[in-house]
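> sharing a model that was predicted from the sequence below.
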Amino acid sequence: MQRSINKANTPSIETSRIAQPIGSPLDRFIKNNQDQFAYASGELSQILRDIALASKVVNREVNKAGLIDIMGAVGSQNMAGDDQQKLDVLANIRFTRALAKGGEVCALVSEESDSFVDLSNEGKYVIAIDPLDGSSNIDVNVSIGTIFSVYRRKSPAGTPIQQEDILQRGADQVAAGYVLYGSSTMLVYTTGHGVNGFTYDPTLGEYFLSHPNMHMPEDGRIYSVNEGSANSFSKPVKDYIQYCKDQKYTARYIGSLVADFHRNMLKGGVYIYPATAKDPDGKLRLIYECNALAFIAEQAGGKATNGQMRILDITPGTLHQRTAFYVGSKNMVDKSGSFS
């Protein structure tokens, strides 16, 4: 005798497609995993929430860039020598306000500030941030990003900020991440226990876990470099680029660091910004660009060097120190170094 099926309690195939499960909300994920951090007391969790909140505000402004007058340059340069865009300034204000209100952050190092910002509190953490990387691409609707690093201050809380609090090695980071403002907005971060990515749902105003436990492939077939400067590259760099061409690798270069890094993170590849005749020390900034992405790359199984040594082992001497940068799939970074 056949048993009857209660169709009323059986979801149809169409219904199951509509009701696809979504990942954990960012807040819940942070709360559930905060015990992985050795100094867990809720402060680092709040910092990550504050960064997420500020990124939502910046995302809103970026998405309105063609509708209101926030595109283009403001007519000045930041300390790194780049022309400041209106959205650079806006993003810097948004992140500074968000991080200053909580009291967990005692000092802020930003690409847009000549010196560090002392927040005059007893916070235990220092943030290094590039509020809007690649902002010159906004005018042409190309993906841009935010890059951030989190350090524990070394001097006693409540005392004046010291140089040792600001000029820390990348290996001292307790957290790092980036936000990619693209076809979808993503927040990717690590606290030293792997890398997780969250996609922003603007209809709910929340980030949801979409890329758990991210791993960078050990090999890849993408190389990312600005070949417009190739004539001023050193011979080892030229030789490696020729090797990539001989192997029929694919050249992909967006010109937004976060976007180029994110693509190679998912698909496998290497990003190179070497020293040139114009920039003999490299162009990218160590403290608030390279350290964060190097930490994320290593946590995902990748590698990052300046062509000679591990990025995370470099002790910075100045706030806006520049460096050559080779980051991506481990085997590809190793191969690029073999031509030296």
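Everything's here; your move. Numbers count the residues shown, from 1 in each chain.

> only C-alpha atoms from now on, for both contacts and neighbour counts.
Will do.

> any buried residues in stretch 52-70, and which?
52-56, 58-59, 61-62, 65, 70 (16 or more other CA atoms under 10 Å).

> let's have these in JSON lines, adding distance to Val142.
Converted to JSON lines, the buried residues of stretch 52-70 look like this (distance: CA to CA, whole Å):
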{"residue": "Ala52", "distance to Val142": "21"}
{"residue": "Leu53", "distance to Val142": "22"}
{"residue": "Ala54", "distance to Val142": "20"}
{"residue": "Ser55", "distance to Val142": "17"}
{"residue": "Lys56", "distance to Val142": "18"}
{"residue": "Val58", "distance to Val142": "15"}
{"residue": "Asn59", "distance to Val142": "13"}
{"residue": "Glu61", "distance to Val142": "15"}
{"residue": "Val62", "distance to Val142": "11"}
{"residue": "Ala65", "distance to Val142": "12"}
{"residue": "Ile70", "distance to Val142": "15"}
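
> for comparison:
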Amino acid sequence: MQRLSPALRQDNVPEDLISLIKTILAATKEISFRVSQAHLGGLMGSTLDENIQGEIQKKLDVVANELFKDIVLESGFVKAISSEEEDTSVAGNPVGKYLVSFDPLDGSSNIDINSLIGTIFSIHKAPEDMDPSNPDMFKQSGDHQVCAGYVLYGPATMLVMTTGKGTHFYVLDRTHGGYLLVHRNVQVPTDTQEFAINMSNQRFWQEPMKNYIKDLIDGDTGPRGKNFNMRWIAAMVGDIHRVLCRGGLFTYPTDSKNPEQPNKLRLMYEANPMSFLIEQAGGLAMTSKGRIMDIEPTSIHQRVEVIMGSKNEVEACLTYYK
């Protein structure tokens, strides 16, 4: 099995970007350890604080955010970072070449039940002519990402990453402390009979999504003429990992549950990096109006609807919106 650095050099990744990626992964190894020890270290449960998203923070959310932020900023490779848990971007090295956006602990509602959670990250090049404290640096479309990935803290700690040369799987080998390449150029099957959606929001969906899901549930007696299974982990890292492993469709559609906040997932910390991974694996990553990575961000905490996964099924879903 190939180690991380040689695998990245095989894809002609610049040495400074390799160094930044290794720094990010050092943070994820520490987070992985803290997750595994949370029950023993008093890190279970919630704090009394809300983050900028209006969500009550878990204790592990706070720990993971501080670990990731401190390790990445101290590296000197980044001009600034932005996090789902921070009110605004945080300045780093004024001459740093890169920007890092991250969700330190995706799926934190799963922490207390010992289910799947993970860290999502996205890397852009930093504009040279902007102040490191200016969050407008992060207003770049997903197409400008130079690297994206997530680390899944499951039975194995797995890294899924792309630098634009395919999507690859790595596993943390705890015998020597490094990530080893286990699957190069993962491909999402074109067709699927699985979908992932939060059915509890069904009454709030727009009519096209209601009609699409109804036809899936109707199975081989409905217009689709085949049976579908629903899977829902309640952590985007887990649901997207399943799609990358065996195909499927993952969607968090626009809904009317909160008219002031019709979309759930964050463009910069969740939708863009996952879109990069899915597209590099041959899948599609869309909203009902177009491609996710074409979106020009208006703020670092912008939210979008998400429809991504197996190419033919995403296209089938989108026909309901036409």
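Great, that's in hand. Here the structure is a predicted model, which is why all the values come from computation and not from measurement.

> and of the buried residues of stretch 52-70 of the first structure, the nearest to Asn78 of the first structure?
Ile70 (17.4 Å; CA to CA).

> make a markdown table out of the buried residues of stretch 52-70 of the first structure and add distance to Tyr273 of the first structure and secondary structure.
Listed next are those as a markdown table, based on distance: CA to CA, whole Å; DSSP: H, G, I helix; E, B strand; the rest coil:
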| residue | distance to Tyr273 of the first structure | secondary structure |
| --- | --- | --- |
| Ala52 | 28 | helix |
| Leu53 | 31 | helix |
| Ala54 | 29 | helix |
| Ser55 | 26 | helix |
| Lys56 | 29 | helix |
| Val58 | 27 | helix |
| Asn59 | 27 | helix |
| Glu61 | 29 | helix |
| Val62 | 26 | helix |
| Ala65 | 28 | coil |
| Ile70 | 29 | coil |
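
> ok, those vs Thr146 of the first structure, which is closest?
Using CA to CA, the buried residues of stretch 52-70 of the first structure come closest to Thr146 of the first structure at Ser55, 8.0 Å.

> the second structure: which residue goes with Ala292 of the first structure?
Aligning on TM-score structural alignment places Ala292 of the first structure opposite Pro273 in the second structure.

> around the closest residue to that match other than its chain neighbours, how many other residues sit close by?
Once flanking residues are discounted, Pro273 of the second structure sits nearest to Ala148: 5.0 Å by CA to CA, 6 or more residues apart in numbering. Neighbour count of Ala148 of the second structure, defined by other CA atoms under 10 Å: 29.

> next one: Gln247 of the first structure
Gln247 of the first structure sits with 10 neighbouring residues when counted by other CA under 10 Å.

> go on, Asp70 of the second structure?
Count around Asp70 of the second structure with other CA under 10 Å applied: 11.

> ok, the aligned partner of it in the first structure to Leu108 of the first structure distance?
Asp70 of the second structure maps onto Arg97 in the first structure, with residues paired by TM-score structural alignment. Distance, Arg97 of the first structure to Leu108 of the first structure, by CA to CA, to the nearest Å: 11 Å.

> equivalent analysis for Asp246 of the first structure, please.
45 Å.

> between those two, who's got more neighbours?
Leu108 (22 against 9).

> please name the nearest non-neighbouring residue to the aligned partner of that one in the second structure.
Aligned counterpart of Leu108 of the first structure in the second structure: Ile81 (TM-score structural alignment). Of all residues not flanking Ile81 of the second structure in the chain, Val100 sits nearest, at 4.8 Å (CA to CA, 6+ apart).

> can you confirm the one you found is in a strand?
Yes. Val100 of the second structure sits within a strand when classified using DSSP: H, G, I helix; E, B strand; the rest coil.

> which residues touch it?
78, 80-82, 121-124 (CA atoms under 8 Å, 6 or more residues apart in numbering).

> closest one of these to Asn198 of the second structure?
Using CA to CA, the contacts of Val100 of the second structure come closest to Asn198 of the second structure at Phe121, 23.4 Å.

> which ones among the contacts of Val100 of the second structure lie within strands?
In strands, defined here by DSSP state E, the members of these are 78, 80-82, 121-124.

> so Tyr200 of the first structure sits against Thr185, correct?
Yes. The pair Tyr200 of the first structure / Thr185 is scored as a contact, 5.4 Å apart, by CA atoms under 8 Å.

> the two: which is more packed in?
Tyr200 (23 against 20).

> so the more buried one, which of the three states?
Of the three states, Tyr200 of the first structure takes strand according to three-state DSSP.

> now check the second structure for the residue matching it.
Under TM-score structural alignment, Tyr200 of the first structure pairs with Leu172 in the second structure.

> now do the same end-to-end measure for stretch 247-264 of the first structure.
For stretch 247-264 of the first structure, the end-to-end distance is 17 Å (CA to CA).

> which parts of it count as buried, going by neighbours?
Here stretch 247-264 of the first structure shows 251-264 as buried, counting by 16+ other CA under 10 Å.

> can you tell me the helix or strand for the residue nearest the centre of the first structure?
For the first structure, Tyr178 is the residue whose C-alpha lies nearest the centre (CA atoms, centre = their mean; 2.6 Å). Using DSSP states H and E, Tyr178 of the first structure sits in strand 173-181.

> residue in the first structure paired with Ala148 of the second structure?
Match for Ala148 of the second structure (TM-score structural alignment): Ala176.

> again with Val314 of the second structure
Using TM-score structural alignment, Val314 of the second structure pairs with Val333 in the first structure.

> ok, that match - how many residues close by?
So Val333 of the first structure, with other CA under 10 Å, has 23 neighbours.

> also the one 4 residues further on?
The tally of other residues near Gly337 of the first structure (other CA under 10 Å) stands at 18.

> show me where the stretch 101-250 of the first structure has its helices.
163-166, 235-246 (DSSP state H, counting those that start in this stretch).

> now the element after the longest one, going C-ward?
What it means is helix 235-246 of the first structure. Counting by DSSP H and E, what follows helix 235-246 of the first structure is strand 250-251.

> tell me, that following strand lands on which residues of the second structure?
Using TM-score structural alignment, strand 250-251 of the first structure pairs with 229-230 in the second structure.
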